[in-house]
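K.L.:
Sharing a sequence plus its predicted fold:
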Amino acid sequence: MISKKLYTGFLILCVVLFAVCTVLTDFSPMTLFANSDAFWEFITEDFLPPALPKASRIPGVFESVLVTLALAMSATTVAAILAFVVSLFGSEKVSPFPRFAKIVRGFATFLRNIPALVWAFILFSSLGIGTGVGFVALCITSFAFMVRAFVETMEDVSQDCVESLQAVGASFPQRVAQAILPSCLSGFLSWFLYCVEVNIRASTIVGMVGGGGVGLTLFSYIKSFQYDIALSIILLIAVMVIAVDRVTSKLRKEILK
């Protein structure tokens, strides 16, 4: 009986929140339904069926896909290396300067709360169009995310080994190499692979605002109103993302066994 009242109250709360949000945003569900015919007409006539670009441009499309994959992998790898070093100073149990651990975590949290798309817009004015914008934007957000993830991984590990090494006079690098890395490596790799998944999707979005790769190619076809070709590229992106997700998910399961 209590659970039924709880569900009913939650449903009512959702309805009230929806009503308040529609008023605050001037969103009208009735307008959406009234214009649904125009939406479906646009989808069926402009987007469907998908079409291939000119034969001379097909190699360029596949090349942009490879650029997107390389962009996500390189940005994640560089960010992971930097995040590992910084996270050692963000964990109060590991850092040689525990008082500064909260500052490190706070800085990572600040960077993490700014989306990669916003970083791309900020960097676009200084770096211009190209993969440099995408790389730096993805690197910043990945770095911030993995600092927090690596710190949490180290905080969950038993500190008996670290304290034993510290008691016998082991230096900070020795404690990291002999205690932290063996205990946390599987967790670090799991978070790294998860971040690769996220960055494959994010690199496409970042690419649409000037970060290079397949996102920029997709946006160029959308701007030229070639929506049928754009749909083919969207399907190609979906296949790429699904393939990467399956591979990384399988690798994470193997690592965490």
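P.N.:
Structure's in. What do you need?
K.L.:
When you work out contacts or count neighbours from here on, use the C-alpha atoms and nothing else.
P.N.:
Fine.
K.L.:
any idea how far G134 is from F110?
P.N.:
Using Cα to Cα, to the nearest Å, one obtains 19 Å as the distance from F110 to G134.
K.L.:
neighbour count winner among the two?
P.N.:
Counted by other Cα atoms under 10 Å, F110 and G134 do not tie: G134 has more neighbours, with 33 against 11.
K.L.:
Need the nearest residue in space to that one, chain neighbours excluded.
P.N.:
G211 (4.1 Å; Cα to Cα, 6 or more residues apart in numbering).
K.L.:
Please apply the same query to E152.
P.N.:
S91 (7.9 Å).
K.L.:
picking up where we left off before, the residue nearest to G134 and T131 touch, don't they?
P.N.:
Yes. Between G211 and T131 there is a contact at 5.0 Å, judged by Cα atoms under 8 Å.
K.L.:
ok, these two, which is more surrounded?
P.N.:
G211 (32 against 21).
K.L.:
For the more buried one, give me its contacts.
P.N.:
For G211, the contact set (Cα atoms under 8 Å, 6 or more residues apart in numbering) comprises 120, 129-135, 203.
K.L.:
switch to 10 Å and redo it
P.N.:
Neighbour list for G211: 68, 71, 117, 120-121, 123-124, 127-138, 203-205 [criterion: Cα atoms under 10 Å, 6 or more residues apart in numbering].
K.L.:
can you check S186 too?
P.N.:
Contacts of S186 by Cα under 10 Å, 6+ apart are 153, 192, 252, 254-257.
K.L.:
can you do 7 Å?
P.N.:
By Cα atoms under 7 Å, 6 or more residues apart in numbering, the residues touching S186 are 255-256.
K.L.:
That one: helix or strand, and which one exactly?
P.N.:
Here S186, judged by DSSP states H and E, is contained in helix 181-206.
K.L.:
Same question for L138.
P.N.:
In the assignment (DSSP H and E), L138 maps to helix 131-156.
K.L.:
got it, and I229?
P.N.:
helix 227-255.
K.L.:
I'd like to know which elements that helix is packed against.
P.N.:
Where contact means 3 or more Cα pairs under 7 Å, 6 or more residues apart in numbering; DSSP states H and E, helix 227-255 is packed against helix 181-206, helix 214-223.
K.L.:
how far away is C14 from T8?
P.N.:
In terms of Cα to Cα, C14 sits 10 Å off from T8.
K.L.:
hold the first one in mind and look at this next one:
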Amino acid sequence: MKTKYSSPQQFFMQRRLRLSFVLGLLILIYMVSVILVNFQTFSSLAQVPAGLIWLFKNFIPNEHTASYLGPILYQLWRTLIISISSTICAALLSLIFAVLGAKTTSPNRGFQLTVRFGASLLRNIPVVAWAMILLFSFKQSDFTGFLALFFMTLGYLTRAFTETIEDLDGEKLQALQAVGANYFQCVFCGVLPEVASSLTSWVLYMIENNLRDATLVGILTGTGIGFLFNHYFKGFRYDAAGLIVLLIAVLVILLELTSTQIRRAIA
């Protein structure tokens, strides 16, 4: 079979030219952006070492930080519960919407368009924006944080679940339909068992992601570990704020390791 390149050398030369063009374009975009926002690249980079020294000097927990451990662990536990509960509730609804919106399982075209539009709308609104919008209606409460995470997760998981279902081999569904299976039998016997592993992986990923986002949401809603971090930070208790950051990182790592083990068990 003939190709448009006469030799391997010409092929690699064309790839180098394309790569050089892309890199040059990115550099040009960066330079234009620097000029527009008046960003001082070299002076900013020169301040990085001093900033890191201040960070490690002030945010490292010390012997007095242990007195803050009780309230921090309590608020961290509440934040974890909100992250998990919002993800699970959103996942259940997302599964229903995904079945109705996927091309292989959707009853009609109208459901597909409605589900896709709704998922795109929900997931393209940042979780911070959701928190600020809901703050006016539900005030500063755990429920506000729950709803902010719920709506963002609902859009994200609906899109992910829909694409996962659409990637499923359609021959199995056709075989079930050929033997007389109805719509619900096709979904529960032919679709869900095949995609259960992938859907579980998405849910576990969103729990990890929502734990990180819940910290930022808590600053806005005045609840959870985010509020406590903001309280300590504004009170110049940087050692306690540093302990919060450290514990969040440890908890996220533990969740990731647990998720990995669960994925391996259901694979």
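P.N.:
Great, that's in hand. A quick note: this is a predicted structure, and the numbers were derived from the prediction, not measured.
K.L.:
In structure 1, which residues correspond to the longest helix belonging to structure 2?
P.N.:
For structure 2, the longest helix by residue count, based on DSSP state H, is helix 69-101. Residues 58-90 of structure 1 are where helix 69-101 of structure 2 lands when matched by TM-score structural alignment.
K.L.:
Tell me which residues of that stretch come out buried.
P.N.:
61, 64-65, 67-77, 79-80, 82-84, 86-90 (16 or more other Cα atoms under 10 Å).
K.L.:
aligned partner of P29 of structure 1 in structure 2?
P.N.:
For P29 of structure 1, the aligned position in structure 2 is T41, judged by TM-score structural alignment.
K.L.:
Report how many residues lie close to the nearest residue to its match once chain neighbours are set aside.
P.N.:
Closest residue to T41 of structure 2 apart from its sequence neighbours, by Cα to Cα, 6+ apart: V34 at 7.8 Å. V34 of structure 2 has 13 neighbours, counted by other Cα under 10 Å.
K.L.:
Name the SS class of V34 of structure 2, please.
P.N.:
helix (DSSP: H, G, I helix; E, B strand; the rest coil).
K.L.:
related to what we said a few turns ago, for F47 of structure 1, find the nearest of the helices and strands packed on helix 227-255 of structure 1.
P.N.:
Closest to F47 of structure 1 of these, according to Cα to Cα: helix 214-223, at 10.4 Å.
K.L.:
Summarise which helices and strands the closest one is packed against.
P.N.:
Using 3+ Cα pairs under 7 Å, 6+ apart, helix 214-223 of structure 1 is in contact with helix 58-87, helix 181-206, helix 227-255.
K.L.:
Output the residue interval of structure 2 matched by stretch 229-248 of structure 1.
P.N.:
Against structure 2, stretch 229-248 of structure 1 falls on residues 240-259 (TM-score structural alignment).
K.L.:
To what extent does the matching stretch diverge from structure 1 after superposition?
P.N.:
Stretch 240-259 of structure 2 differs from its equivalent in structure 1 by a mean of 1.1 Å after superposition (mean Cα distance after the TM-score superposition for structure 1).
K.L.:
Which helix or which strand is home to the aligned partner of V115 of structure 2 in structure 1?
P.N.:
In structure 1, the residue paired with V115 of structure 2 is V104, using TM-score structural alignment. Taking DSSP H and E as the criterion, V104 of structure 1 maps to helix 101-112.
K.L.:
which residues touch the closest residue to G90 of structure 1 other than its chain neighbours?
P.N.:
Closest residue in space to G90 of structure 1, ignoring its immediate chain neighbours: A101 at 4.1 Å, by Cα to Cα, 6+ apart. Shown in contact with A101 of structure 1 (Cα under 7 Å, 6+ apart): 89-92.
K.L.:
what's the neighbour count on L127 of structure 1?
P.N.:
15.
K.L.:
Identify the residue of structure 2 aligned to it.
P.N.:
In structure 2, L127 of structure 1 lands on F138 (TM-score structural alignment).
K.L.:
Please report the distance of its match from T144 of structure 2.
P.N.:
Applying Cα to Cα, the value for F138 of structure 2 to T144 of structure 2 is 6 Å.
K.L.:
quick one: the residue nearest to the match of V115 of structure 2 when sequence neighbours are not counted and F110 of structure 1, what's the gap?
P.N.:
Among residues not flanking V104 of structure 1 along the chain, G90 sits closest, at 5.2 Å (Cα to Cα, 6+ apart). Going from G90 of structure 1 to F110 of structure 1 by Cα to Cα gives 14 Å.
K.L.:
Check A83 of structure 1 too.
P.N.:
Counting by Cα to Cα, the gap from A83 of structure 1 to F110 of structure 1 is 14 Å.
K.L.:
Then V85 of structure 1?
P.N.:
Distance from V85 of structure 1 to F110 of structure 1, by Cα to Cα: 18 Å.
K.L.:
do the same with F42 of structure 1
P.N.:
From F42 of structure 1 to F110 of structure 1 the distance is 41 Å (Cα to Cα).
K.L.:
Likewise for A80 of structure 1?
P.N.:
Taken as Cα to Cα, the span from A80 of structure 1 to F110 of structure 1 is 18 Å.
K.L.:
Over to S64 of structure 1?
P.N.:
Where F110 of structure 1 is concerned, S64 of structure 1 sits at a distance of 31 Å (Cα to Cα).
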